[in-house]
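K.L.:
Just a sequence and a predicted model for now, questions to come.
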Amino acid sequence: MKSNFSLVLFYSVVDLYGRFIDPVVGFFWVETVGFLIYTILFTINTLHHRNIRVILHKVLYIVLISEFILSFINASIFTTLIFFPSNVILITLSYIISVVMNVIVLCFSMLISTGISIVFEIIPLKQVFAIVTTSLIFGISLFLLEFMATVSISFLIYVIIIIIFCCGYIAYFTCLMHFSRIAVNALSVHLDMISQRGINPNTSPSFKKIKLLEFSRNCSVALFFFLVVCYILYFVEVLNFWSIRLVRTLFVLILYGIICWKLRIRQAMSATYGDDEDAYAAREDSGSGCNQEDEEMRLQTLRQWAPGMTLPPIPQLHSNSTRIHSKPPD
């Protein structure tokens, strides 16, 4: 009797230990720690420079905090499911959180591609609607593709989910590339104007902005494509569940790491973003070395900028400022 009790206790401890070291639960906690580190580092960077300069930094800060809270709740839920594996409420809540986290990362990746706070001060409402809609469709379809492999469904529902996934995939990447092309084309026009004035465009802030947009877009496209391939392999039962969770965890942490590094606040904000009032003071001295024709040409060029664009006017050779302005000086 005592021997049987000891045996049962031993196997219970072994089973509980095996659940605790379940790779899936570990991946959720790794993701939580990763978001915590990113949030702390970005907070330190923000406090070091005393303020958040542009809308994009504020959105990134909110996204990091939101992802940390959601990942912490999700990790806690999966840890609790070790003891209560049949709790329907916890399982449903974990599904909802997974969908929300997918949609957040998709929305923010596309938001960067629009050039907000990098090229444009604001973006149209139709772009915001397109970002939210395509991200919702693609995020939900990714979840359904993962969920389908664990349940038995009819062939009709299977076909509908596949159609939703394909439409979401095509719509999301079409919008991603289209919005990125609009921002890059706006900067390319400005580089041509700089080149026509005899200034090397590769030394301008607009050139660095183009590189930032292209790098962010290419990283998003490559990582999302890799993620979709892994989800498809999981759906056809080539990869198991813990493998797809590992891929998703690494994908999310790598993407957010790239975003946080590229969009960090730097001392030389004039090379990237900024709307400092003291930048306009340096331009007052530049007018003394320009004749009336140059001044009229500059004013005529300023009238051609579309509302909302943060592109600077054509730089003057004698100007002491290379900052990017959200609006032309008065």
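P.N.:
Yes, it's here.
K.L.:
C-alpha from now on. contacts and neighbour counts both.
P.N.:
Will do.
K.L.:
who does the helix or strand harbouring residue 108 touch, helix- and strand-wise?
P.N.:
Per DSSP states H and E: residue 108 is located in helix 88-113. If contacts are counted by 3 or more Cα pairs under 8 Å, 6 or more residues apart in numbering; DSSP states H and E, helix 88-113 sits against helix 55-80, helix 125-148, helix 155-196, helix 205-235.
K.L.:
For residue 48, which of those helices is the nearest?
P.N.:
Residue 48 lies closest, by Cα to Cα, to one member of the helices and strands packed on helix 88-113: helix 55-80, at 14.1 Å.
K.L.:
The helix holding residue 108 vs helix 55-80, what angle?
P.N.:
With axes from the mean of the first three to the mean of the last three Cα atoms, to 10 degrees defining the directions, helix 88-113 sits at 160 degrees from helix 55-80.
K.L.:
another structure for you, compare them:
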Amino acid sequence: MTDNSDKRFQITTEHSKELPNQFFKKSHELIFSQLALTAREHDMMALFLSRLNREHWTDFLEKRDIHAPQYTFHADVLKEWFGLSSKLLYPTLRSVAERLSSRKVGLANDSAEEFDFIPLFARVKYSKGALTIVPNSELINAYVDYSAGHAQINHHAFRSLKSEHSKRLYTLLSRFKDSGTHLHPQRIESLHALYGLLDEKGKLLKKSYSQNKVFIDRCIKKPIEEMTKCLEVSKDLEFLIDEKSGNLGFAPVMQGRRIVAIEFLYRWKMNDNQAEKLARVELEKETVPDNPMLQLVREAYQIVMVHPLEGNLNEKHLLALQSVEMGIIALPEDIVFDEVFRSKLDQAWG
């Protein structure tokens, strides 16, 4: 699979049958990152993720190769995936690839004066009817570490959706299909980040989204309406009505007269897919080098629980703990943020 002119590990997809029949995977960390994508960019990202496999990164992970793998998709695959004719491939994909190549995954914490913005890809190239994507190796954990959980996303349903907000919400809900998982009410500020509505300074890209009515209408109501009307989605996903507000698919969480959070009301109809469950179990067995942020969470937890024996927490520890609170990384099963931990946290930070 190696081209003599390029020493990268090559993954070439010439026919659609080489892609998964139904699902592509997306890690918990990537789902809960701050990332703004258009609908077409979502589809291109999904195409890349559908071919992604941890085995492709073996040489890189074991330090036998300094290069990230290279993924190439030929014209027949592109036409079917994007629903385009041969003549429309270049003019359509050019602008999509140009924007996607500049996109960054972001995590910022103004109170700690820390931020981390990482480009998604090192390169996106189109030549002779083929699209080539080189992922950024700095995102290795976000791409192939499924130990913290992941979403199995039906790519037929995903590609049927036209709005970027619908694709975003469908992905989020796909993360919580199993009976043992639950999507807790999401604060409005957290949803702003999850929907990619913030700039690199953490400010809203459009002032209109600061109005809850506008944000809920565009990013919650309309996506739910589109998913309800989409046959590919509605055969697996059902939205429930909030008895108090009458809203379809969500309930506002109030603080006085102000909406501070959203609880999504939905039910997956097909939660007995054995193939999907087996794939999920196998993926959860895989290990990759520890996420540095997760290592900081464990370190912070130890410092808090034995305080003052190991000193105080620093800004990086606080950022890691806040990333857990925001849902950006999942809390390990052996760590519990209970009342004892929280009562000691202030002392360790002080």
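P.N.:
Yep, it's here. Treat the numbers as computed from the prediction; the structure is a model and nothing was measured.
K.L.:
what TM-score do we get after superposing?
P.N.:
Remark: TM-score between the superposed chains equals 0.20 [TM-score structural alignment, normalised by the length of structure 1]; 117 aligned residues with a Cα RMSD of 7.0 Å.
K.L.:
Quick one, which of the helices and strands packed on helix 88-113 of structure 1 gets closest to residue 255 of structure 1.
P.N.:
Closest of those to residue 255 of structure 1 is helix 205-235, at 7.2 Å (criterion: Cα to Cα).
K.L.:
So which other helices or strands are in contact with the helix or strand just after the closest one?
P.N.:
Next helix or strand after helix 205-235 of structure 1 toward the C-terminus (DSSP H and E): helix 241-262. Contacts defined by 3+ Cα pairs under 8 Å, 6+ apart place helix 241-262 of structure 1 against helix 23-48, helix 205-235.
K.L.:
please redo it, this time with the cut-off set to 10 Å
P.N.:
helix 23-48, helix 55-80, helix 88-113, helix 205-235 (3 or more Cα pairs under 10 Å, 6 or more residues apart in numbering; DSSP states H and E).
K.L.:
can you redo these as CSV with distance to residue 189 of structure 1 and mean neighbour count?
P.N.:
Formatted as CSV, those follow (distance: least, Cα to Cα, whole Å; neighbours: other Cα atoms under 10 Å):
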stretch, distance to residue 189 of structure 1, mean neighbour count
helix 23-48, 32, 18
helix 55-80, 23, 18
helix 88-113, 17, 18
helix 205-235, 10, 18
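K.L.:
any chance of those helices in a markdown table, with distance to residue 136 of structure 1 too?
P.N.:
Below are these laid out as a markdown table (distance: least, Cα to Cα, whole Å):
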| stretch | distance to residue 136 of structure 1 |
| --- | --- |
| helix 23-48 | 22 |
| helix 55-80 | 16 |
| helix 88-113 | 6 |
| helix 205-235 | 15 |
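K.L.:
Show me the one of those helices that comes nearest residue 298 of structure 1.
P.N.:
Closest among those, using Cα to Cα: helix 205-235, at 17.9 Å.
K.L.:
who does that closest one touch, helix- and strand-wise?
P.N.:
Using 3+ Cα pairs under 10 Å, 6+ apart: helix 205-235 of structure 1 touches helix 88-113, helix 125-148, helix 155-196, helix 241-262.
K.L.:
the strands in the stretch 101-250 of structure 2, which residues?
P.N.:
Using DSSP state E, counting those that start in this stretch, the strands found in the stretch 101-250 of structure 2 span residues 104-109, 114-119, 121-127, 130-135, 150-154, 186-187, 237-239, 250-255.
K.L.:
got these as a markdown table, with mean neighbour count and distance to residue 49 of structure 2 columns?
P.N.:
Converted to a markdown table, the strands of the stretch 101-250 of structure 2 look like this (neighbours: other Cα atoms under 10 Å; distance: least, Cα to Cα, whole Å):
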| stretch | mean neighbour count | distance to residue 49 of structure 2 |
| --- | --- | --- |
| strand 104-109 | 19 | 15 |
| strand 114-119 | 14 | 16 |
| strand 121-127 | 16 | 12 |
| strand 130-135 | 22 | 10 |
| strand 150-154 | 21 | 10 |
| strand 186-187 | 17 | 26 |
| strand 237-239 | 18 | 22 |
| strand 250-255 | 17 | 29 |
